[in-house]
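> Fold the following and give me the result.
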Amino acid sequence: MISALMPNYKRADLAFEHGNGVWLTASDGRRYLDFAAGIAVSSLGHGNPKLVKAIAEQAAKVMHVSNLYRIPQAEELAELLVKNSFADSVLFCNSGAEANEGMVKTIRRAQYENGHPERTRILCFDGAFHGRTLAMISATGNPAYLKGFGPVVDGFDHAPFNNTNTLRSAITPETAGIIVEPIQGESGVKPATESFIKALRAACDEYGIYLGFDEVQTGIGRTGKLFAHEWFDVKPDIISSAKGIGGGFPLGAVLATEELAKHLTPGSHGTTYGGNPLACNAGIIVLNEVLTPGFMSHIQAVGEAFGKMLDDIVQHFPHIFDSVRGMGLMRGLHCIPPAGDVMAVAQHHGLLTVSAGDNVLRLVPPLIVTEEECRMAYDLLITTAQDLSSTQHPQQEKIS
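Now for the predicted structure:
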């Protein structure tokens, strides 16, 4: 008989009872070093006292009232985001896919209200991942995600990632905007180049279309800036955010300039749960922590040190890993053996990771991780590589 849970996830036979910081404890009592963070979600780690307290206190007061009424917690969180970003206004929702849907709708609505109803198409890029709704699997364009779900939702075009030569030829009179990930996460932790991002901004300005960044995975400090697009010194028109913004509590957001946001008038878009008091209270705690002086520099310093550790692993085990990708605390090791096998061996040794496309092992620890804890992950990856080497390359050099 089929499980009570639908079989759409390939789950490890592992369940966790509690966590503390960057550690998770399984039901059998074994501790694991968590460099998966719920797929880049648990930004403040597990059991963060401030976050736990805020959620508990808000839950005891009021969790949900709907957007029929003012929500002071949403207003406070929106003000924090606006004060610390390019944006003038924020829409809250529940997930990354919903945030990306909201971004697409806002772009289309703004073009319509500005007298360009023909501009409905969104230009995305090969290797993208924008979510699992019907529209967002079409925006993603990956045949594996589209298979079996009927006709592709129209309105999305694709061009090569990091290729400025093909960019302008992909823009048509029906193009409303461009959406791009500053670092493609699911397809293998592939960073955009600065020249590519700046070319996108220039093309959008030239053609009168909008530039959107999918910052679902890269945002809220993951790369050492509040949002990854800040590294390129390029101002977007709109972005999506989710994952780390709630520290583990479901929350998503669309941040936009007034030029776009003003067109989402009453009745044009909505969500039942989005921006509820409980989620936004969690978001306030997370954002205040991430914006604390020194927090971003901590991510940058630890991320740089961790990157050097990963480079060292590649140097000593070139038949297991051949390159390091990413920045800050969003890193990927390109694997020679199947990444799933590497992930399983790492888990066996007590390190939790995430696989990604292009045979990449993704490492996205909580943002509070220390250099010492990164060194522990490094040691576990060394042990993992040595285990894999025992059958592939018995004479592999040892590392002290």
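
> Only C-alpha atoms from now on, for both contacts and neighbour counts.
Noted.

> just the strands in the stretch 151-300 of the chain please.
Applying DSSP state E, counting those that start in this stretch to the stretch 151-300 of the chain gives strands spanning 156-159, 175-180, 183-184, 190-191, 210-214, 238-241, 252-256.

> Distance to residue 266 added to these, as JSON lines?
Shown next, in JSON lines, are those (distance: least, Cα to Cα, whole Å):
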{"stretch": "strand 156-159", "distance to residue 266": "26"}
{"stretch": "strand 175-180", "distance to residue 266": "22"}
{"stretch": "strand 183-184", "distance to residue 266": "34"}
{"stretch": "strand 190-191", "distance to residue 266": "37"}
{"stretch": "strand 210-214", "distance to residue 266": "22"}
{"stretch": "strand 238-241", "distance to residue 266": "19"}
{"stretch": "strand 252-256", "distance to residue 266": "16"}
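
> what about the nearest residue to residue 203 once chain neighbours are set aside, how many residues close to it?
Once flanking residues are discounted, residue 203 sits nearest to residue 168: 7.0 Å by Cα to Cα, 6 or more residues apart in numbering. By other Cα atoms under 10 Å, 14 other residues sit near residue 168.

> One more: residue 274?
23.

> Over to the one 4 residues further on?
By the criterion of other Cα under 10 Å, residue 278 has 25 neighbours.

> gap between the nearest residue to residue 227 once chain neighbours are set aside and residue 197?
Among residues not flanking residue 227 along the chain, residue 219 sits closest, at 4.4 Å (Cα to Cα, 6+ apart). To residue 197, residue 219 is 16 Å away according to Cα to Cα, to the nearest Å.

> Neighbour count: those two, which is higher?
Shown here are residue 219 and residue 197; by other Cα under 10 Å, residue 219 has more neighbours (25 against 22).

> can I assume that one is in contact with residue 226?
Yes - assessed by Cα atoms under 8 Å, residue 219 is found in contact with residue 226 at 6.0 Å.

> residues in contact with residue 263?
106, 109, 110, 113 (Cα atoms under 8 Å, 6 or more residues apart in numbering).

> For PyMOL, write the select line for the buried members of those.
PyMOL command restricting the contacts of residue 263 to the buried ones, with burial defined by 16 or more other Cα atoms under 10 Å:
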select buried, resi 106+109+110
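
> Sitting in helices, which of the contacts of residue 263 do you find?
106, 109, 110, 113 (DSSP state H).

> Give the burial count for the spatially closest residue to the third one that is not a sequence neighbour, as a bare number.
Residue nearest to residue 110 in three dimensions, not counting chain neighbours: residue 260, with 5.4 Å by Cα to Cα, 6+ apart. One way to gauge burial is a neighbour count; for residue 260, by other Cα under 10 Å, it gives 23.

> do the same with residue 235
By other Cα under 10 Å, 17 other residues sit near residue 235.

> how much space between it and residue 301?
Residue 235 is 25 Å from residue 301, by Cα to Cα.

> one more to put side by side:
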Amino acid sequence: MSDANWKVAAERDLMSLGGRPRLFESGSGSYVTDDAGREHLDFLGGIAVNSLGHAHPVFVSAVAEQAAKLAHVSNLFASQPQLDLAARLKRLAGTGEDGRVFLANAGSEANETALKLARLHGNPRGKTAILSLAGAFHGRSIGALSITPKAAYQDPFAPLLPDTRTIEPTLDALEHAFAADDVAAIFIEPIQGEAGVRELPDGFLARARELTRRHDALLILDEVQTGSGRTGEWFAFQLPGMLPDGELPDAVTFAKAVGAGFPLGGLITFGRASDLFAPGMHNSTFGGNPLASHVADRVLAHVEDEGLLANVTRRGAQLREAVSALPGVSGTRGAGLLIGIALERPIAADVVAHALDGGLIVNAPAPDTIRIAPAFTVGDPEIEDFIRRFGDALNAASQSSETTA
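As a prediction, the model looks like this:
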């Protein structure tokens, strides 16, 4: 299909909810190929989703083998892949025996589940406030959107969920928010991906854990983007300095990288939070289906068996060092292979456009920030290719901005 024809078809048949500058037809490893046969280096990974890259043999074989057995039986029944995945997630998250897992389809659905968990905990105690942080992104469904404080996203759909409050990600704001003693839960991304890969202040998560314990509130971590190995640990709360030794959250949401491209998300609970849901209170038709569960379990097993978390840590450090040396870059943020590249000027949108023209996929979560989230399997050849293509895009965008200034 010609460039003009597929764009006409997209405009005619799809809802206008986002730009579609390319039509991709195939992928292999860290590269995808468009309808014109042009290869692009994918360093966004489907927005932190494609943990094993494209068409990885483990992913392909897992889909094929389970599809040939049993794809879906509804949540009225159990399946072995579902049980295997839940047990693995509990072990990786360190929940112990009292942990529980709810399997869903995506991050927004996982956070909707967590919001219901917060209400179940808070309502009997007369605590109704649900806190989130400025710059947070928890999803587009109404509940998740209510704790995603961005006017452009929220305003068209108001009124949203009542008694949700936004606080600045500072220790002073955190202390003040708990002073009224009416908080049911606080939702926190250990690293804010959509805000520009922003890290929390030192000691913030540890203090949130102290305050939620003192005020009988839940600490709920949104690890949709940071979880499943993206930061070099299975979950970002396990990174050094996040939580004191022995401390755990009450709940963690996850999605994205866990399925390596197959839709799956969910909620992991710890301790007292595992006893809140009763039969009939919540469920999902497709959540935990055998096909999605088997794929995710095989993906996590491969990451674990092949030691890919070590590669995530090593390659993340390598990328940050290399990119920091490029002209126009003022620094980097993030952990592992979730990296925010801070630019000296707010030209991120132009950098993304020039990058795409040069066969590189990245995105701009903020005017002065480029986000990259490549596959856990990335190595020297891909990193060298990225630095070359990204350097060219940065240079082109810089020259363009100087010409129009």
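
> which part of structure 2 lines up with stretch 277-285 of structure 1?
Taken onto structure 2 by TM-score structural alignment, stretch 277-285 of structure 1 occupies residues 290-298 there.

> how big's the offset between that stretch and structure 1?
On superposition with structure 1, the mean distance recorded for stretch 290-298 of structure 2 (mean Cα distance after the TM-score superposition for structure 1) is 0.6 Å.

> which residues are in contact with that stretch?
58-59, 62-63, 66-67, 70-73, 79-82, 84-85, 88, 258-260, 262-264.

> Apply 6 Å and report the result again.
62, 66, 71, 72, 81, 82, 85, 258, 259 (Cα atoms under 6 Å, 6 or more residues apart in numbering).

> which of the residues in the longest helix along structure 2 are buried?
Longest helix in structure 2 by number of residues (criterion: DSSP H): helix 380-404. By neighbour count on 16+ other Cα under 10 Å, the buried set for helix 380-404 of structure 2 is 382-383, 386-387, 389-398.

> Remind me what it packs against, helices and strands.
helix 348-357 (3 or more Cα pairs under 6 Å, 6 or more residues apart in numbering; DSSP states H and E).

> residues in structure 1 aligned with the helix it packs on?
Taken onto structure 1 by TM-score structural alignment, helix 348-357 of structure 2 occupies residues 339-348 there.

> Name the nearest residue to the equivalent of residue 387 of structure 1 over in structure 2, sequence neighbours excluded.
Correspondence of residue 387 of structure 1 to structure 2, assessed by TM-score structural alignment: residue 396. In this structure, residue 396 of structure 2 finds its nearest non-sequential neighbour in residue 354, 6.8 Å apart by Cα to Cα, 6+ apart.

> cool, and residue 335 of structure 1?
residue 321 (4.5 Å).

> mind checking how far the residue nearest to residue 203 of structure 1 is from residue 208 of structure 1?
Taking Cα to Cα, one finds residue 168 of structure 1 at 13 Å from residue 208 of structure 1.

> same thing with residue 347 of structure 1?
Per Cα to Cα, residue 347 of structure 1 is found 49 Å from residue 208 of structure 1.

> more neighbours, those two?
Comparing residue 347 of structure 1 with residue 208 by other Cα under 10 Å, the one with more neighbours is residue 347, at 20 against 13.

> Where does the helix or strand containing residue 79 of structure 1 end up in structure 2?
Secondary structure from DSSP states H and E places residue 79 of structure 1 in helix 72-83. Aligned by TM-score structural alignment, helix 72-83 of structure 1 falls on residues 80-91 of structure 2.

> I'd say residue 99 of structure 1 and residue 240 touch.
Yes - using Cα atoms under 6 Å as the test, residue 99 of structure 1 is close enough to residue 240 to be in contact (5.4 Å).

> tell me, what's touching the two both at once?
Between them, residue 99 of structure 1 and residue 240 share these contacting residues under Cα under 6 Å, 6+ apart: 253, 254.

> where do the helices sit along structure 1?
37-40, 49-61, 72-83, 96-113, 134-140, 143-146, 167-170, 194-207, 258-261, 277-290, 295-316, 339-348, 371-392.

> Now render those helices as JSON lines, adding distance to residue 158 of structure 1.
As requested, those are arranged in JSON lines below (distance: least, Cα to Cα, whole Å):
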{"stretch": "helix 37-40", "distance to residue 158 of structure 1": "26"}
{"stretch": "helix 49-61", "distance to residue 158 of structure 1": "40"}
{"stretch": "helix 72-83", "distance to residue 158 of structure 1": "30"}
{"stretch": "helix 96-113", "distance to residue 158 of structure 1": "15"}
{"stretch": "helix 134-140", "distance to residue 158 of structure 1": "8"}
{"stretch": "helix 143-146", "distance to residue 158 of structure 1": "13"}
{"stretch": "helix 167-170", "distance to residue 158 of structure 1": "8"}
{"stretch": "helix 194-207", "distance to residue 158 of structure 1": "14"}
{"stretch": "helix 258-261", "distance to residue 158 of structure 1": "23"}
{"stretch": "helix 277-290", "distance to residue 158 of structure 1": "33"}
{"stretch": "helix 295-316", "distance to residue 158 of structure 1": "31"}
{"stretch": "helix 339-348", "distance to residue 158 of structure 1": "27"}
{"stretch": "helix 371-392", "distance to residue 158 of structure 1": "36"}
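
> Can you tell me which of those helices is nearest to residue 182 of structure 1?
Across the helices of structure 1, residue 182 of structure 1 has its closest neighbour in helix 194-207 (7.9 Å, Cα to Cα).

> Mean deviation, that closest one versus structure 2?
Superposing on structure 2 places helix 194-207 of structure 1 at an average distance of 1.2 Å from its equivalents, by mean Cα distance after the TM-score superposition for structure 1.

> ok and that helix relative to strand 175-180, angle-wise?
Counting by axes from the mean of the first three to the mean of the last three Cα atoms, to 10 degrees, helix 194-207 of structure 1 points 170 degrees away from the direction of strand 175-180.

> Which stretch of structure 2 is helix 194-207 of structure 1 matched to in the alignment?
With TM-score structural alignment as the criterion, helix 194-207 of structure 1 aligns to 202-215.

> count of neighbours near the nearest residue to residue 364 of structure 2 once chain neighbours are set aside?
Excluding the flanking residues, the one nearest residue 364 of structure 2 by Cα to Cα, 6+ apart is residue 370, at 4.6 Å. The number of residues packed near residue 370 of structure 2 is 25, by other Cα under 10 Å.

> What's the match for residue 370 of structure 2 in structure 1?
Using TM-score structural alignment, residue 370 of structure 2 pairs with residue 361 in structure 1.

> How about the contacts made by its match?
Neighbour list for residue 361 of structure 1: 332, 333, 339, 354, 355 [criterion: Cα under 6 Å, 6+ apart].
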